[in-house]
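[1] quick one, what's the 3D model for this:
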Amino acid sequence: MKKLLLTALSAVAMLQVGAQSKYKISGQIKNFEGKYIYLHKFTGTSDQLDSVLLKNGKFSFSVPVSNAEMIAISGTSKFSPAWKAFFMDTHDLTFTASGKSWADAVIKGSAANNIYNEWDAEWEAIRQDAGKLYKMLDSAGKLEDKSAGEALRKKGEDGFAALDQRMADAVTKIVDKYPNSPVSAYVIVDRYVNYPNTERAVKEYAKLGAQAKASFYGKKIEEYLAIEQKTAIGKTIELSLPDVNGKMVSLSDYKGKIVMVDFWASWCGPCRKENPNVVKAYKAFHDKGFEIVGVSLDDKKANWLKAIDADGLSWKHVSDLKGWKGEYVGKLGIRAVPTNFILDENGKIIAKNLRGEELYQKLEEIFN
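    Okay, here's the model as predicted:
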């Protein structure tokens, strides 16, 4: 569940499919005179599509749209408080904002955005509650009384499990209510593709209507499910990367052992919070034949090595230090970290994306 806490505004750049017509955004922004306004569109090869100078508090953009898509208006070329993301469909719309923060900007003319607002209200409430649980887990790790810290940690983990179910219910609610809307497809992408959960993605995708499936987001789900077949249970994967000393390490080196391939990064908060659980599992089952190969998505070696040492990760680590551009990110369809695969003695996947107690229980099942 902790992986849920990243921003809800997420989309991987790829070429838009389908014919596009242009629709107009007419905007009015108070207290921002003489500055540039930027248009961002997340379904093309570049997220920044256009810019215009605000004159007399007004601006306008002509936006190519083929269905309904997530776009954003901002007061800088990058994310800032002067930023508002919303859905634009095949109608002209108006945008009204004021001051330095545009969180409460008013968008009129987009039925798709009304649906998005409905989803976003529920998602924001979940995010707020998740933030409280993060603080609880942080506090647990700082307590000198280890038993009290463990109890608080357990309470936080249980809270995240309940929040995960709440999130799943919210996704189901929006998809069931609006099966033909591209917004429903977007929600599936944002929750179950960008933070992979194949089982849930398949379940919710099956409910979508033709219009939603034909949208940019529907196509992304379809693409994701096709890639997932490469790393489905029972499939065999191979990987060969340099370790911390530059020596090449291959998964074939571990034939005959149970291996967890763990994709992570030093900058990944959920990864670092999960590492104590992974350390616990490694210590409990390593002598029985359990191995881990950590695959880092870092691009700076110093940060990578520092995190390995700080978190006490005593297993083998490999990386090409290319971050999200790494060779196996694309080959294995890695869309988020942490992501893990458990391989049997023959290198076949027998489980994936197990966390905390689920990981421990699976290893107990295997070795005991």
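
[2] drop to CA atoms for contacts and neighbour counts, all remaining ones
    OK.

[3] helices of the chain, residue ranges please.
    111-142, 146-177, 182-188, 198-205, 210-214, 216-228, 269-285, 301-310, 327-331, 356-367 (DSSP state H).

[4] so which elements touch the fifth one?
    Read that as helix 210-214. helix 182-188 (3 or more Cα pairs under 8 Å, 6 or more residues apart in numbering; DSSP states H and E).

[5] the helix it packs on: how far from the chain's middle?
    In this view, helix 182-188 has its centroid 14 Å away from the chain centroid, taken as Cα atoms, centre = their mean, to the nearest Å.

[6] kindly report the same for stretch 130-140.
    Stretch 130-140 has its C-alpha centroid displaced from the chain centroid by 20 Å (Cα atoms, centre = their mean).

[7] hmm, who's touching that stretch?
    2, 5, 148-150, 152-153, 156, 159-160, 163 (Cα atoms under 8 Å, 6 or more residues apart in numbering).

[8] to compare with the earlier structure, here is another sequence to fold:
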Amino acid sequence: MKNLLTAALAALLCSCGGANYTITGRYELPPGDSVYLLASDNTVLAAGVVNADTTVSLQGTVTTPDLVFLANAKRTNHPAWLFLEPGKIRIEKYDPAFGYVVCGTPLNDRKKAFDEAMYAFGDKLRKGSPGQSLQAILAEMNALYTRTVDANLDNVFGAWVFNSYEFQNIKDNPEKVKARLAQFTPGIQAHPMLKKSQDASQATARSAVGQPYTDFSCKNAAGETIALSSLTGPGRWVLLDFWATWCTPCMNEVPHLKKAYETFHAKGFEIYGVSLDTDLTRWENTIGEQGMNWINVAQKKGGGFDPTALYAVSSIPANFLISPEGKIVAKNLRGEHLEEKLAEVLK
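    The predicted structure follows:
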């Protein structure tokens, strides 16, 4: 940690009041195209033009290191993620395995080494490793996460490794998450990445089986606001279903949802489908074409509100079965398991 801070301080002092970071290297955009350095919230931090040899050169001043990315104006190319910190940051190359390889400063060098280690583990998982079981390889990976976070509790690289990797192993245990976050230095604890992990862990606890459901509202295709609570209550079993038309596994579930709805709707079964589609025309057409005759609302019609955060939904399809008493009694019922559960509770 001392070397990291010393290097950052030296770079800052050498800047003599001017730019204290530079970003150079080859970026895969046509010469003359604009390239932007963006914060995670898409705030533009710097901008430049791709040179004739497809290299870029940006410079500026940074006081607090953070994870940022390079992209074109429409964000349609592969982003180059990097840690913005004082020093000479170099984009080495684009690697299909883990994107742009960035180095030259302490945090970026650490990320490069971590990515290389992760690629080696991925290679083991794909090809197998003589004398090593799958469980042993995964245990090694988890040990890498822990060692890396332990060594970087005072910087944003450690926060990134925790949020992207280690958190996935403990997210269902809010107390473990809280204890781990407390090990970071106060300044890093306040970083949005760690706040996101804390919020996700709390949402996981709130949406666990046995917990009361959390109400929210979104709009349907006609623009009408419909609350989840408008479907719940005595005699009603409600499936809260997160899906999207572009999600193949979600669309594979539609026949099962239709069968369950047709079989059990008269007995009090309801579906509150929340689409994550951005193409609302496609969403509306799919509802009609597939005969999805239950309540359908769209996240995009929620005015910026994100219901997935309430239920810690990180992938779809995802669903939650809510009892007449307002409790979550099951999660992620797929295929015939949904019908089996409904047959059990709606005898």
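
[9] ranking the helices of structure 1 by burial, who's on top?
    helix 182-188 (a mean of 29; mean count of other Cα atoms under 10 Å).

[10] verify the contact between Thr96 of structure 1 and Phe32 for me.
    No. Using Cα atoms under 8 Å, Thr96 of structure 1 makes no contact with Phe32, being 11.9 Å away.

[11] those two: which is more packed in?
    Phe32 (20 against 17; other Cα atoms under 10 Å).

[12] so the more buried one sits against Gly57, correct?
    Yes. Using Cα under 8 Å, Phe32 of structure 1 makes contact with Gly57 at a distance of 7.0 Å.

[13] circling back to that earlier point, can you tell me which of the contacts of stretch 130-140 of structure 1 is closest to His91 of structure 1?
    Nearest to His91 of structure 1 among these is Leu5, at 32.2 Å by Cα to Cα.

[14] look up how far Tyr38 of structure 1 lies from the equivalent of Gln59 of structure 2 over in structure 1.
    Gln59 of structure 2 maps onto Phe61 in structure 1 when the alignment is built from TM-score structural alignment. Applying Cα to Cα, to the nearest Å, the value for Phe61 of structure 1 to Tyr38 of structure 1 is 9 Å.

[15] overlap in contacts, the two.
    Here Phe61 of structure 1 and Tyr38 share the contacting residues 50, 52, scored by Cα under 8 Å, 6+ apart.

[16] show me what stretch 99-116 of structure 2 is in contact with.
    By Cα under 8 Å, 6+ apart, stretch 99-116 of structure 2 touches 4, 7, 78-83, 85-95, 98, 157.

[17] need the buried ones from these selected in PyMOL.
    To isolate the buried subset of the contacts of stretch 99-116 of structure 2 in PyMOL, counting by 16 or more other Cα atoms under 10 Å, use the following:
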select buried, resi 78+79+80+81+82+83+85+86+87+88+89+90+91+94+157
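
[18] so Asp277 of structure 2 touches Asn296, yeah?
    No. Between Asp277 of structure 2 and Asn296 there is no contact under Cα under 8 Å: 11.7 Å.

[19] how about the contacts of stretch 130-140 of structure 1, which pair is most distant?
    Taking Cα to Cα, the two most distant members of the contacts of stretch 130-140 of structure 1 are Leu5 and Ala148; they sit 25.4 Å apart.
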